[in-house]
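Colleague: below are the sequence and a predicted model; questions follow.
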Amino acid sequence: MTGEIAAILAMDGIASGAIYLLIGLGLVLIFAVTRVIFVPFGDIAAFTALSLASLETGTRPGTVALVAGLALLATLIECTALVRAGEIGRLPRTLFFYLVLPLIPVAAVWLVAGMALSMPVRIALSLALVLPIAPLLDRIVFRPIADASVLLLLTVAVALHFALSGMGLLFFGPEGVRTKPLADAVLDVAGLIVNAQTLLIVIAAIVFSGLLFLVFEYTLLGKALRATAVNRTGARLVGIRPATTGTIAYLLASLLAGISGVLIAPVTTIFYDSGFLIGLKAFVGAIIAGMTSYPGTALGSLLVGLLESYASFWSSAYKEVVVFGILIPVLLWRSLSMAATDEEEEAEE
């Protein structure tokens, strides 16, 4: 391997790691606030790419029917719960948040499908369309079992992924898609030829990671999310509703998934089930950080991207084995670390 090839592989690995970074941050955010390992996260990214491709070809995205169905079901569940609790006065607010808001992008995409739209408009519509998916899934699937064990929540999340994959096949078909590149330029960086699309992916990951940091550090919303992640009972005692912060966490994570789908669609052929593998690799990066640290997730995701890039050079058939094989030493190390910590706590007691 020459130095030039190593540099090219490193650039590809950093670009892949940047995608895994955005998805990994969303996974950690949802897990910290709700204890749910949101396995369908990658599916939302794939649906964004498929929706964008549909708008480019002038067809109506299948996501329209998916979001409309989820909105109706979530509204029915929430209204039923309010009627049983005798809180009739909250019905208008529920109808607005669970039905009207999700159906606005649905109606917009339904009306403009088939028209010649500019790229920024297509991207904005695709992001707006997938944005309600995660919060609606939370209300339908996870909130009724919010106090269940992490293992049960994980089992439900895996089942939900397979359900969404089936819907993806139904709505989008088995064909793969690739969207138009967001940037066509080719740049010369220190003698290394870099595609502008790759550079855009890296910049987007840095920008949105920085914005997420600012939200957590300097906004009341971010502090409420952090409080819920640290102590749900304590957050409830000071007036923070875990259900509301959970919805916000799902909303932010859905935005990160949508951005990831827009960025990856021009460089990778996306199928209806491509999201699972993308999300799983991001999950490896999050596991390296223990599903708790955002900076650790960033480093872990970049490590996964670089490892995948170099492994594909040496043996593309085994690159997935190499990437997922890193979980074994990481899990062993974390298991031994937890055992040592438990022994120290018992000794102190």
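Modeller: Cool, got the structure.

Colleague: only C-alpha atoms from now on, for both contacts and neighbour counts.
Modeller: Noted.

Colleague: quick check: longest helix of this protein.
Modeller: In the chain, with assignment by DSSP state H, the single longest helix is helix 3-34.

Colleague: for the very next helix or strand once past that helix, buried residues please.
Modeller: Proceeding N to C from helix 3-34, the next assigned helix or strand is helix 41-56, under DSSP states H and E. For helix 41-56, burial by neighbour count (16 or more other CA atoms under 10 Å) applies to 41-56.

Colleague: against which helices or strands is whichever helix or strand Ala159 is part of packed?
Modeller: Per DSSP H and E, Ala159 falls inside helix 150-172. Counting contacts by 3 or more CA pairs under 8 Å, 6 or more residues apart in numbering; DSSP states H and E, helix 150-172 is packed against helix 41-56.

Colleague: tell me what angle the helix it packs on forms with helix 150-172.
Modeller: 20 degrees (axes from the mean of the first three to the mean of the last three CA atoms, to 10 degrees).

Colleague: distance between helix 41-56 and the chain's centre?
Modeller: For helix 41-56, the separation from the chain centroid amounts to 12 Å (computed by CA atoms, centre = their mean, to the nearest Å).

Colleague: for the helix or strand following it, buried residues please.
Modeller: Remark: after helix 41-56, the chain's next helix or strand is helix 63-85, criterion DSSP H and E. By neighbour count on 16+ other CA under 10 Å, the buried set for helix 63-85 is 63-64, 66-68, 70-76, 78-79, 82.

Colleague: repeat that for stretch 124-144.
Modeller: For stretch 124-144, the neighbour count (16+ other CA under 10 Å) marks 125-142 as buried.

Colleague: for that stretch, measure first residue to last.
Modeller: 32 Å (CA to CA, to the nearest Å).

Colleague: second structure for comparison follows:
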Amino acid sequence: MDTTIALILAQDGITTGAVYALLAVGLVLVFAVTRVIFIPQGELVAYGAMTIAALQAGQFPAAAWLLAASGLAVFVKDAVAWLGPQRAALAPGFALRSLLANVAWPLAVLAAAWLLPLQSLAQPLQVVLTLAIVAPLGPMLYRLAYEPLADASVLVLLIVSVAAHFMLLGLGLVMFGAEGVRSQPFSDLRIELGPVTLTGQGLSVIVASLLIMAALSLFFSRTLAGKALRATAVNRLGAQLMGIEVARSGQLAFLLAGLIGAFSGVLIGPVTTLYYDSGFLIGLKGFVAAIVGGLASYPVAAAGALLVGLIEAYASFAASAYKEVIVFTLIVPVLAWRSLTTHRQLEDEEE
């Protein structure tokens, strides 16, 4: 391996690592707020990539039907609660908010996808429509699968995540088929820097990832909703005592994770060919980065994601048949170290 190849591999590793960093941040956010290891985030990545590819091909996005069906299921759940004995405990405007979020929004998205000239839309509008279709699936999944088990153990929530992953995987095959897709790049720009060629697409991925993480940092530090999420992540009971609705915090965390997952799919779609089941491996690499951060630290998770991207890039050159094994082996020493350093704490908690 000479210097030129090393620089090219570093560029590829940083580009893919930027996407993994977004996923790692989403996983850390969801786990900190709800104690859910959000395995289905990988499916949202695949849904985002395949939805925007369908829009660019002028095809009606099948995920819009899933959005409408999920919204209807959540609205029925809310209607049963509103009409039952729990009505007095519900917040004012509960029924109206549910109607707008779970019925009106999916119907508006369906109408837009049906009436708009999808193929001739400007690419930013195609991205916005993709996010409008895929991102709300996150909080809807939380309302249907996780919220009824909010007080369950982490193991039970993990089992639910595995079940949700397989459900979304099967739905992805039904909606998108088994063929792979690749969306159009954001930019055809090419910059020659000595032996390295920087592409507009790669720069777009890196810049977009940095902007999103900066926006999330401002959201957590400057907005009331962001501070509520941080409080819920630190101490759920304390947040409840201070008047923070923990259930609403869970919905917001899943919405942000849905946005991150869908946008990650949009970013990675032009880089590689994706299939309905490609999101699982991508999500697992984000999970490895999140584990490096202890499922608690956003900066460490982002740094771990860059490490994962670089290891994957160099492993694909040195031993392409074993690159996945090499990447996932990274989790072993991290888990061993954390097990040794937190063993006493876990024993104290069990007592």
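Modeller: Ah, there it is. Values in this document were obtained by computation on a predicted structure and should not be read as measured data.

Colleague: just the ones of the buried residues of stretch 124-144 of structure 1 in helices?
Modeller: Per DSSP H, the subset of the buried residues of stretch 124-144 of structure 1 in helices is 125-130, 133-137.

Colleague: can you give me the helices for the stretch 101-250 of structure 2?
Modeller: Secondary structure of the stretch 101-250 of structure 2, counting by DSSP state H, counting those that start in this stretch: helices at 105-115, 123-134, 137-141, 154-176, 200-222, 224-234, 236-241, 246-268.

Colleague: mind checking those for the one nearest to Gly294 of structure 2?
Modeller: helix 224-234 (13.7 Å; CA to CA).

Colleague: excluding chain neighbours, what is closest to the residue mapped onto Ala298 of structure 1 from structure 2?
Modeller: Under the alignment (TM-score structural alignment), Ala298 of structure 1 maps onto Ala302 of structure 2. Excluding its sequence neighbours, the residue lying closest to Ala302 of structure 2 (CA to CA, 6 or more residues apart in numbering) is Ala21, at 4.5 Å.

Colleague: surely that neighbour meets Ala301?
Modeller: Yes: taking CA atoms under 8 Å as the definition, Ala21 of structure 2 is a contact partner of Ala301 at 6.8 Å.

Colleague: more crowded one of those two?
Modeller: In terms of neighbours (other CA atoms under 10 Å), Ala21 is the more surrounded of Ala21 of structure 2 and Ala301; the figures are 33 against 30.

Colleague: ok, now which ones touch the more buried one?
Modeller: Ala21 of structure 2 makes contacts with 209, 286, 289, 301-306, as judged by CA atoms under 8 Å, 6 or more residues apart in numbering.

Colleague: out of those, grab the one that's most surrounded.
Modeller: Highest neighbour count within the contacts of Ala21 of structure 2: Ala289, with 35 neighbours (other CA under 10 Å).

Colleague: could you find the closest non-adjacent residue to the residue nearest the centre of structure 2?
Modeller: Nearest to the mean C-alpha position of structure 2, by CA atoms, centre = their mean, lies Gly261 at 2.8 Å. Computed as CA to CA, 6+ apart, the closest residue to Gly261 of structure 2 that is not its neighbour in sequence is Val45, at 4.7 Å.

Colleague: do I have it right that that neighbour meets Asp277?
Modeller: No: counting by CA under 8 Å, Val45 of structure 2 stays clear of Asp277, with 9.9 Å between them.

Colleague: whereabouts in structure 2 does the longest helix of structure 1 align?
Modeller: Under TM-score structural alignment, the match for helix 3-34 of structure 1 is residues 3-34.

Colleague: superposed on structure 1, what's the mean shift for the matching stretch?
Modeller: Compared with structure 1 after fitting, stretch 3-34 of structure 2 has a mean deviation of 0.6 Å; criterion: mean CA distance after the TM-score superposition for structure 1.

Colleague: now do that stretch: distance to the chain's middle.
Modeller: How far stretch 3-34 of structure 2 lies from its chain's middle: 13 Å, per CA atoms, centre = their mean.

Colleague: with stretch 259-277 of structure 2 instead?
Modeller: Per CA atoms, centre = their mean, the centroid offset for stretch 259-277 of structure 2 relative to its chain is 10 Å.

Colleague: in structure 1, what residues pair with that stretch?
Modeller: Using TM-score structural alignment, the residues of structure 1 aligned to stretch 259-277 of structure 2 are 255-273.

Colleague: quick one: buried residues of that stretch?
Modeller: Those would be 255-266, 270-273, for stretch 255-273 of structure 1 by 16+ other CA under 10 Å.

Colleague: and what of stretch 205-222 of structure 2?
Modeller: 205-206, 208-210, 213.

Colleague: please apply the same query to stretch 144-154 of structure 1.
Modeller: In terms of neighbour count (16+ other CA under 10 Å), stretch 144-154 of structure 1 has its buried residues at 146, 153-154.

Colleague: give me the common contacts of Ala21 and Ala301 of structure 2.
Modeller: Common neighbours of Ala21 of structure 2 and Ala301 (CA under 8 Å, 6+ apart) are Ala289.

Colleague: gap between Asp2 of structure 2 and Ile8 of structure 2?
Modeller: The gap separating Asp2 of structure 2 from Ile8 of structure 2 is 10 Å, by CA to CA.

Colleague: when those two are compared, which one has more neighbours?
Modeller: Counting neighbours by other CA under 10 Å for Asp2 of structure 2 and for Ile8 shows that Ile8 has the greater number, 16 against 6.

Colleague: find the nearest non-adjacent residue to that one, please.
Modeller: Of all residues not flanking Ile8 of structure 2 in the chain, Val196 sits nearest, at 6.2 Å (CA to CA, 6+ apart).

Colleague: check Thr34 of structure 1 too.
Modeller: Gly246 (5.9 Å).

Colleague: the one you found corresponds to which position in structure 2?
Modeller: That one, Gly246 of structure 1, aligns with Gly250 by TM-score structural alignment.

Colleague: quick one: residues contacting that match.
Modeller: 30, 33-34, 139, 142.

Colleague: before we move on, the earlier item: got the buried residues for the match of helix 3-34 of structure 1?
Modeller: Within stretch 3-34 of structure 2, the residues that count as buried by 16+ other CA under 10 Å are 8-34.

Colleague: with stretch 223-236 of structure 1 instead?
Modeller: Neighbour counts over stretch 223-236 of structure 1 (16+ other CA under 10 Å) mark 224-229, 232, 235 as buried.

Colleague: so how far does that stretch reach from one end to the other?
Modeller: Span of stretch 223-236 of structure 1 from end to end, CA to CA: 13 Å.
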